[in-house]
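Trainee: Below are the sequence and a predicted model; questions follow.
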Amino acid sequence: MKVLVAVKRVIDYNVKVRVRTDGAGVDLANVKMSMNPFDEIAVEEAVRLREKGIANEVVAVSIGVRQAQETLRTALAMGADRAILIVAADEVATDIEPLAVAKLLRAVIESEKPDLVLCGKQAIDNDMNATGQMLAALLGWSQATFASELVIEGDHATVSREVDGGLQTISVRLPAIVSVDLRLNEPRYASLANIMKAKKKPLEEKTAQDLGVDVTPRLKVLETVEPATRQAGERVPDVATLVSRLKEMGVM
C-alpha cells in the first residue's frame, strides 16, 4: 500500500501573529514557519502504518513556495520515504486556495496512484477545512473527515470521527481520503540522525504549470483585522448582584 500525505507550511503555532499595518494580511517578516500541526499528525499516522507493515511507501507532498522544502524535509525526517514539492507561488504571503490545492493534489494522485491519502483536517493559518473534501469530490473517492482513529483492514478503512456530541465510526472503501484530527496520535520528534538522513532522501520538484493547473485566486481578501480586545471582568459582591448584571447583559 502506498500512502500519500499532504503537508502545508504555515506560521509556527507558538508564534503570536501580527496583522500588517495596511490590513492586507499578516506580517511574515522574520517569522518562524513550520509544518501545519494537523499535517504532522497525518505524517505520523502514515509512518506508523508503514511500521506496522500495512504500508510500504509514504510520500509527502507540499504545495506553495520553494521554502516549503524545509517542511518536506521535516516530513522525511519523521519517516516519509520521499517527497514532492509543487511550486505554485513566488511570494511567501501568497496562499493557494483549497480548490487549486485539491486540483494539484489530484494531478499528483493520478500519477502516483496511492491507496490512501492523509491530510490534516484544516490548516491553522486560514482554517478553511475544505481541501480534503474537495479532493475526494474531484477524484470520486471515499472520504472520512475529523479522524480520531484509523484502522486498515484489507480494502477498507474503519475510521472513528469526532462529531457533535460524541464519536461516529464509519467504514470506507479504499482508495480513500482521510483528514485527521488532533486525537489521532502524538507526532514523534525527528532525531538528529533522521534529520541528516532526510537530506539524502529524494525530493522531486514540479510546478503548477507542469501539472496543467491554474492557481489564479478566485477570492480576494478585503481586509485583515486584529481580534476584538476582550473587556476586563467585573467583580460583584454577591450572587444576587451577579444575576442582576447577567439579566442586564441579556445572558439570562
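Mentor: Yep, it's here. Numbering: from 1, shown residues only.
Trainee: alpha carbons only for contacts and neighbour counts from here, please
Mentor: Noted.
Trainee: What is the burial count for residue 140?
Mentor: 11 (other CA atoms under 10 Å).
Trainee: wait, what's in contact with it?
Mentor: Contact analysis of residue 140 by CA atoms under 8 Å, 6 or more residues apart in numbering lists nothing.
Trainee: what separates it from residue 16, distance-wise?
Mentor: Distance, residue 140 to residue 16, by CA to CA, to the nearest Å: 39 Å.
Trainee: same check, this time on residue 86
Mentor: Distance from residue 86 to residue 16, by CA to CA: 28 Å.
Trainee: who's more crowded, those two?
Mentor: Higher neighbour count among residue 86 and residue 16: residue 86, with 25 against 8, using other CA under 10 Å.
Trainee: Residue 56: neighbouring residues, count only.
Mentor: Count around residue 56 with other CA under 10 Å applied: 15.
Trainee: just the strands in the protein please.
Mentor: Using DSSP state E, the strands of the chain run over residues 2-7, 9-11, 33-35, 57-64, 82-87, 116-120, 142-153, 156-163, 166-173, 176-180, 203-207.
Trainee: Who are the packing partners of the longest one?
Mentor: This means strand 142-153. helix 131-139, strand 156-163, strand 166-173, strand 176-180 (3 or more CA pairs under 8 Å, 6 or more residues apart in numbering; DSSP states H and E).
Trainee: Out of these, which is the most enclosed?
Mentor: strand 176-180 (a mean of 27; mean count of other CA atoms under 10 Å).
Trainee: Now do that one: which elements does it pack against?
Mentor: Under the contact rule (3+ CA pairs under 8 Å, 6+ apart), strand 176-180 is packed against helix 37-51, strand 116-120, helix 131-139, strand 142-153.
Trainee: quick one: it to chain centroid distance?
Mentor: Distance of strand 176-180 from its chain centroid, counting by CA atoms, centre = their mean, to the nearest Å, is 11 Å.
Trainee: Check it against this one:
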Amino acid sequence: MEIIVCVKQVPDTTEVKIDPQTNTLIRQGVPSIVNPFDKNALEEALKLKEKHGGQVTVISMGPPQAAEALKECIAMGADEAVLLSDRAFGGADTLATSRTLAAGIKKLGNFDVILCGKQAIDGDTAQVGPELAEHLAISQLTYVSKLDITDGVVRVEREHEEGYEVIETTLPVLISVVKSINEPRYASIKGRMKANRKEVPVWTAADVDVNLDEIGLKGSPTQVRRIFTPQQRVQGEIIQEDTARAAVTRLLTKLNQAKII
C-alpha cells in the first residue's frame, strides 16, 4: 500500500505572535513543531503499513527549516519525505497551498491513501485536506476517529457534534483524522539515527507542474486584511426575585430602560 501523509511545521501555540503590520505570524525566534494532528495522521499511516505493507511518504510545503519536521516524521517511522519549498509558494492561502501539494503528490506517482490531520493549529481552517482531494479527484473522508481498510474497502467512523457516522468508500481516498484516533508513537533511537542520515529532497516550483499564477500569494483569492482581539463582552446580570412574575416584571423594566423593547 502506497501511503502519503501531508504534514505542516507550525509555531508552538504557546509562543505565537502576530506582526501588526503584515497580519502574519512572526516565526523568527519562535519554536516550531510538527502540527499535532498531522502526527496522528502519520501514526495511522504507520499502522496501515504494518498491517498491509508498503511505503509511507511524508510531504510538506514550507520554508527550508520545515525539513526538520519531515526528519522528525522519518524518525517516527516514515520511509521517505519530500519538501516543497520556493519563494513562489510563499504567502499562499489554503487554496494555493492545496494546489501546490497536489502538484507534488502527482509527481510522487501512484498512491492508495492520503492522510492529513483534521486541521493545522496555526490556521484552524480544516480546508487544505478537502481541497487537495478535489484537485486530485478522489474521495474524501474527514474528521475520522476510526479507520479500517480491508480488501480495498475503506470503512471509517466520522465524528460530528451529535455522535459519529459510519461511512464506506473505495481506494484511492484522502482521509483527515482527529486526535482521538490514536496516540502517536515516540521516535526510536534507530529512527533518529536514520533521520539524521536522511537527506530530504527539496522540490521548487520548477520541479512540479504548477501554474505560477495559481500558487503563492498571487494565486490566493483570500488574504488577511486585519487581525484583532474581539471586545470583551460585558458580564450579564442575574435577576433574582421571590416569584417568576416579579422576575419577569423586573426584566421587562430593564429591557425597556435599555430601549431593547
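Mentor: Cool, the structure landed. This is a predicted model, so every value here is computed, not measured.
Trainee: on that earlier part again, of the strands of structure 1, which is nearest residue 98 of structure 1?
Mentor: Closest approach to residue 98 of structure 1 among the strands of structure 1 is made by strand 57-64 (10.7 Å; CA to CA).
Trainee: which residues does residue 221 of structure 1 contact?
Mentor: Here residue 221 of structure 1 is in contact with 24, 25 (CA under 8 Å, 6+ apart).
Trainee: My error: substitute residue 131 of structure 2 in the last question.
Mentor: Here residue 131 of structure 2 is in contact with 95, 98 (CA under 8 Å, 6+ apart).
Trainee: cool, residue 107 of structure 1 as well?
Mentor: Residues in contact with residue 107 of structure 1, defined by CA under 8 Å, 6+ apart, are residue 211.
Trainee: which residue in structure 2 lines up with it?
Mentor: Taking TM-score structural alignment, residue 107 of structure 1 has residue 103 as its aligned residue in structure 2.
Trainee: ditto for residue 155 of structure 1
Mentor: That one, residue 155 of structure 1, aligns with residue 152 by TM-score structural alignment.
Trainee: Residue 123 of structure 1 now?
Mentor: For residue 123 of structure 1, the aligned position in structure 2 is residue 120, judged by TM-score structural alignment.
Trainee: Compute the number of surrounding residues for the closest residue to that match other than its chain neighbours.
Mentor: Closest residue to residue 120 of structure 2 apart from its sequence neighbours, by CA to CA, 6 or more residues apart in numbering: residue 35 at 6.0 Å. When neighbours are counted by other CA under 10 Å, residue 35 of structure 2 registers 20.
Trainee: Touching, residue 35 of structure 2 and residue 41? I think so.
Mentor: No. Look at residue 35 of structure 2 against residue 41 with CA atoms under 8 Å: they stay out of range, at 10.1 Å.
Trainee: Give me the common contacts of those two.
Mentor: In contact with both residue 35 of structure 2 and residue 41: residue 117, using CA under 8 Å, 6+ apart.
Trainee: Report the contact partners of the aligned partner of residue 185 of structure 2 in structure 1.
Mentor: By TM-score structural alignment, residue 185 of structure 2 lines up with residue 188 in structure 1. Applying CA under 8 Å, 6+ apart to residue 188 of structure 1 gives the contacts 44, 78.
Trainee: mind checking how far residue 188 of structure 1 is from residue 45 of structure 1?
Mentor: 10 Å.
Trainee: What number of residues are in the vicinity of the counterpart of residue 172 of structure 2 in structure 1?
Mentor: Taking TM-score structural alignment, residue 172 of structure 2 has residue 175 as its aligned residue in structure 1. For residue 175 of structure 1, the neighbour count with other CA under 10 Å is 22.
Trainee: Which residue, other than its chain neighbours, is closest to residue 175 of structure 1?
Mentor: Per CA to CA, 6+ apart, closest to residue 175 of structure 1 is residue 115, 4.6 Å.
Trainee: Tell me who's in contact with that neighbour.
Mentor: Neighbours of residue 115 of structure 1 in contact, by CA under 8 Å, 6+ apart: 1, 2, 3, 174, 175, 176.
Trainee: rerun that using 6 Å as the cut-off
Mentor: 1, 2, 175 (CA atoms under 6 Å, 6 or more residues apart in numbering).
Trainee: center of structure 1 - which residue?
Mentor: Closest to where the C-alpha atoms of structure 1 average out (CA atoms, centre = their mean) is residue 120, at 3.5 Å.
Trainee: Please verify my assumption that it contacts residue 179.
Mentor: Yes. Taking contacts as CA atoms under 6 Å, residue 120 of structure 1 lies within contact range of residue 179: 5.1 Å.
Trainee: between the helices and strands packed on strand 142-153 of structure 1, which one is nearest to residue 218 of structure 1?
Mentor: Per CA to CA, nearest to residue 218 of structure 1 of these: helix 131-139, 14.9 Å.
Trainee: Give me the aligned partner of residue 72 of structure 1 over in structure 2.
Mentor: By TM-score structural alignment, residue 72 of structure 1 lines up with residue 70.
Trainee: same question, residue 146 of structure 1
Mentor: So residue 146 of structure 1 corresponds to residue 143, using TM-score structural alignment.
Trainee: Pretty sure that match sits against residue 181.
Mentor: No. Residue 143 of structure 2 is not in contact with residue 181 according to CA under 6 Å; the separation is 9.5 Å.
Trainee: So between those two, which is more surrounded?
Mentor: Neighbours were counted for residue 143 of structure 2 and for residue 181 using other CA under 10 Å; residue 143 has more, 23 against 18.
Trainee: Quickly note the distance from residue 216 of structure 2 to residue 127 of structure 2.
Mentor: Relative to residue 127 of structure 2, residue 216 of structure 2 is positioned 16 Å away (CA to CA).
Trainee: between those two, which one's more packed in?
Mentor: Comparing residue 216 of structure 2 with residue 127 by neighbour count (other CA under 10 Å), the higher total belongs to residue 216, at 22 against 17.
Trainee: Buried residues in stretch 209-227 of structure 1, which are they?
Mentor: residue 215 (16 or more other CA atoms under 10 Å).
Trainee: likewise stretch 67-74 of structure 1?
Mentor: Residues of stretch 67-74 of structure 1 classed as buried by neighbour count (16+ other CA under 10 Å): 68, 69, 71, 72, 73, 74.
Trainee: likewise stretch 13-27 of structure 1?
Mentor: So stretch 13-27 of structure 1, judged by 16+ other CA under 10 Å, has buried residues 25, 26.
Trainee: show me the contacts for the match of residue 146 of structure 1.
Mentor: 118, 158, 159, 176, 177, 178.
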